[in-house]
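**Q** got a sequence here, can you build the structure:
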Amino acid sequence: MWPRLFLSRYPGPRRVLYFSIAASAGASAVLVVWTLLLARAIDIGFLRETSVTALFAILGALLLVRGALLWIAERLAQSSSSRLRSEARSDLVDSVIRSGPATIGNERVGEIGSVIGGGIDSLDRYVSAFLPAIALAGMVPIAIFALVAILDPWTALILLFTGPMLIALLAVIGGRTRALAQHRFDELGWLSAFYLDMIRGLPTLKAFGRAHDGADSIEVASKRFGETTMDVLRTAFQTSLVIEWAATAATALVAVQVSFRMIDG
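**A** Now for the predicted structure:
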């Protein structure tokens, strides 16, 4: 099931997550206001040589407000994740119990155990970090772009060029990362089932003198899972590199055009 459809089955944790996203959006709005006031303080303090004590007091208060909002957002996101995992695990266990031994006997018990344990736990970062981040990624940049377009249209044109380029690059890398992560999760389920089947068959392997073959099979499967994990991490690091590169390029372009405009007066 698609994770967002899965999340829609649990309205309680979903509402808590919405409050977390709202708190994070509020923290982003406070940061924008703080940046504008900082620019105002620099203008007044250095160019007009006027006292900025009151402005710095406001800036300090805004930092405290932002810190409080971020703390609230983090706590709410963790609460949402914890409640969701608890309810999902309870529902899954109830489903297994209702199915009965006859149905479960046709399934790989190790794979079911992997889903109930590690599979449910893997939702933690998805709910507490990824979903809030993707929601903010759709709201905050648009709001900032609209503000920049009002204050400085030339800078907005540069952002209009670099923004879609960054999104396109991240979409390509993100698609590959998702495919690799799904492959790794499938291998984790298979590996759990394989280990359990191997333990169950250990007496038989020993009886026929093939215990060493089982150990070799476990070693090969473990190495393959490690290689899959490294592929996921390698692709994730590429995503970070692309973000850093695009942010640096956009900042440099904005700085260059602002410098030329300041030189021209």
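
**Q** every contact and neighbour count from this point should use C-alpha atoms.
**A** Fine.

**Q** check the offset of the helix ranked longest in the chain from the chain's centre.
**A** Using DSSP state H, we find that the single longest helix of the chain is helix 211-264. Here the centre of helix 211-264 is set off from its chain's centre by 14 Å, with Cα atoms, centre = their mean, to the nearest Å.

**Q** same check on stretch 67-87?
**A** With Cα atoms, centre = their mean, you get 14 Å for stretch 67-87.

**Q** what does it rub up against?
**A** 7, 10, 13-14, 16-17, 19-24, 26-27, 120-121, 123-125, 127-129, 132 (Cα atoms under 8 Å, 6 or more residues apart in numbering).

**Q** 7 Å instead, please
**A** 10, 13-14, 16-17, 20-21, 23-24, 27, 120-121, 124, 127-128 (Cα atoms under 7 Å, 6 or more residues apart in numbering).

**Q** next: stretch 134-141.
**A** By Cα under 7 Å, 6+ apart, stretch 134-141 touches Ala25.

**Q** excluding its backbone neighbours, what's nearest Phe145?
**A** Spatially, and ignoring its direct neighbours in sequence, Phe145 is nearest to Ala156 (6.5 Å; Cα to Cα, 6 or more residues apart in numbering).

**Q** ok, now which ones touch that neighbour?
**A** Phe145, Val148, Ala149.

**Q** the stretch 101-250 of the chain: helices as residue ranges?
**A** Listed in chain order, the helices of the stretch 101-250 of the chain (DSSP state H, counting those that start in this stretch) span 109-114, 120-121, 123-125, 131-151, 153-200, 202-207, 211-264.

**Q** also this sequence, please, to line up against the first:
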Amino acid sequence: MLLNHDLLREAGRVRRQLALTVELGLGAGLLAILQAWFLARVVNGVFLEGRDLPGVWPWLLILLGLIFLRAAFAWGMEVAGHRTAARIKYDLRRRLVAHLLALGPVPLKDGHTGELVNVLVEGVEDLETYFAGYLPRLALAALMPMAVLGFVFPLDLFSGLFLLGTAPLLPLFMFLIGGQAERLTSNQWETLGRLSGHFLDVLQGLTTLKIFGRSKAQAEVLARLSDRFRSTTLGVLRVAFLSALVLELAATLGTALVAVSVGLRLLYGRLPFQEALFLLLLAPEFYLPLRLLGSRYHAGLAGVTAAARIFDLLSRPLPAGEGGKAGSAVGQDEVVAPFIAGHPGRATELSEDKKMVAGICLKHGIRSDGESIPGAAGDGGRPAGEKGLLRPGLHIILEDVYYAYDPGNRPALQGLSLELRPGEKVALVGPSGSGKSTVAHLLLRFLEPDRGRITADGHPLDRVPPEDWRRQVSLVPQHPYLFSGTIADNILLGRPHASWEEMVTAASLAGAHEFINALPQGYATPIGERGLRLSGGQARRLAIARAFLKEAPLLILDEATAGLDPATDQIIQTALERLLRGRTSLIIAHRLSAAVRADRIVVLDSGRVIEEGRHEELLARRGLYYRLVTASRGAA
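**A** Okay, here's the model as predicted:
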């Protein structure tokens, strides 16, 4: 009965809290039995034995105490149940976010952001009633009727057998409607996911919809999805109300039949009044746990349906190196490189992975937490005005690398070999689908090669935890993502613990300080969601400032100057020249004009390196690069 394996495993993490919830509920049930006994005794004493108030006063005090205690236990059960559910929800949300971050952006491209957010928010929230209501009630539905029968059988065998015979009818009915209810709840969830996803699409594309006059059409689509969600929700509610009606009817009829049986035997003097009244009061208490379980059955079903989506997401395999390996090499020591720098004699005590990461960190003046090491390699020899903002470049080699997004399809990379020398600017060009973005994703560790290997300064990259590796890589994308917050917040993503002076220096080098200073609130200016209050050129300058502040020795540029006016393009080109100086840089050149300034141009086609060299050399060969340049000039 809705005993989902994954949810039970989550319940096992908080078994003590769940046990306390059930114990409080069981205590409230046992107090209800005692309450019924003393109520029967008070009524019997007043009406049959003719006792006055002083004669029944002790029993009344006990009865009032039991009523108060029962209410306290019931309240405690609700509080304990909701606290347990809140702890499970917190843990699940934390694990979901950690898993999504470990998955990275590439595996999530096939999904819909709105549906994903729906799982993270509504899906996890739907587990509240499962853990706070359904699961404790399921335990009480098994325990409390047995406890009631323990009091009924010694007093009246016939009533005990009748209650025992009718009790399975309620769970049987829930089982019979379970399949239909599960289908309806699943449809409701899928409809809500589509509605959430489409609504998010409409909000994000509002400008486009208004320009092309499609806002009314999309409003009609949303109305249809809303109506479908209303229809599926009403279907779920119909089944819920029908099942509640049947369960209440069954419990009421069972209680009525017990009352008739007890009344007849009382009438013929076969059963004392106090015991008859006690049995009559116990009959509703016998059915109560089963009725409460039935009333929470559909809420529990919603939790199970949501759990299927939640654990499907958590079961997605992580890229190699994420999860289990992440943090194993460096994360166990908060700062590996400073440890070696301060205790060189103890370097042999570290694992080979730790020493390898620490060596890379020391060479490029980086702590394992992303901060700079004063006086370490890479801190000197910087151009004036750029102290603290330049490190020597990494030496990257890709050897015979293969990668396929889908195992059955043609690989995106087929035996690709590429070398990025320290401080060299390499531009990747090629037709659409030639593998340029795949190479960038591999270097960012969003993907791992199917075959071949990648090394950094001679060390295999797959032995470096992705989180630690990404501290040594900066990305300046064509469309940088800016978070809702201030300009300072967004620049400091590059290095959260940087000083104010370092942040301003990075902004100045990126050509952003002037426009920031002209704003009324300067660096404290809110930029809105996705930076919509800034122009495209301003957003890219903030992305470049982030890269300056991060001080990573490997830089990846993804068409960072596309679509800009000449004046802004010149500002950003100047900033990029500063940023590229001394760093190993990979330029993803969708426009061939972006590749001209590179030290070396690598031409890709169908996941292979076709040719490489400088701009003039490649033009003279009249190969693929020549044809691409000719085609682009003709298109212009």
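
**Q** returning to that earlier point: please tabulate the helices of the stretch 101-250 of the first structure in a markdown table, including the columns distance to Gly67 of the first structure.
**A** Output for the helices of the stretch 101-250 of the first structure, formatted as a markdown table (distance: least, Cα to Cα, whole Å):
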| stretch | distance to Gly67 of the first structure |
| --- | --- |
| helix 109-114 | 38 |
| helix 120-121 | 28 |
| helix 123-125 | 21 |
| helix 131-151 | 17 |
| helix 153-200 | 28 |
| helix 202-207 | 55 |
| helix 211-264 | 24 |
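
**Q** point out the most buried one among the ones you listed.
**A** Neighbour counts (mean count of other Cα atoms under 10 Å) averaged over each of the helices of the stretch 101-250 of the first structure peak at helix 109-114, with a mean of 18.

**Q** what residues in the second structure pair up with it?
**A** Mapping helix 109-114 of the first structure onto the second structure (TM-score structural alignment) gives residues 113-118.

**Q** so how far is Gln274 of the second structure from Leu203 of the second structure?
**A** Distance, Leu203 of the second structure to Gln274 of the second structure, by Cα to Cα, to the nearest Å: 68 Å.

**Q** what does Arg608 of the second structure give?
**A** 92 Å.

**Q** Glu248 of the second structure now?
**A** Using Cα to Cα, Glu248 of the second structure is found at 27 Å from Gln274 of the second structure.

**Q** likewise for Glu128 of the second structure?
**A** 42 Å.

**Q** over to Glu352 of the second structure?
**A** Taking Cα to Cα, one finds Glu352 of the second structure at 81 Å from Gln274 of the second structure.

**Q** circling back to that earlier point, packing partners of the longest helix of the first structure?
**A** Other elements packing on helix 211-264 of the first structure under the criterion 3 or more Cα pairs under 7 Å, 6 or more residues apart in numbering; DSSP states H and E are helix 153-200.

**Q** for Leu59 of the first structure, find the nearest of the helices of the stretch 101-250 of the first structure.
**A** Across the helices of the stretch 101-250 of the first structure, the minimum distance to Leu59 of the first structure, taken as Cα to Cα, is reached by helix 131-151, at 19.1 Å.

**Q** residue in the second structure matching Ala129 of the first structure?
**A** Per TM-score structural alignment, Ala129 of the first structure is aligned with Gly133.

**Q** so how many other residues sit close to its match?
**A** Neighbourhood size, Gly133 of the second structure [other Cα atoms under 10 Å]: 24.

**Q** okay, now Arg66 of the first structure: neighbour count?
**A** Neighbour count of Arg66 of the first structure, defined by other Cα under 10 Å: 21.

**Q** was I right to think it contacts Val32?
**A** No: applying Cα atoms under 7 Å, one finds Arg66 of the first structure not in contact with Val32, separated by 10.6 Å.

**Q** could you pull up the contacting residues of Val56 of the second structure?
**A** Val56 of the second structure is in contact with Val42, Gly45, counting by Cα under 7 Å, 6+ apart.

**Q** tell me the residue in the first structure aligned with it.
**A** With TM-score structural alignment as the criterion, Val56 of the second structure lines up with Val52 in the first structure.
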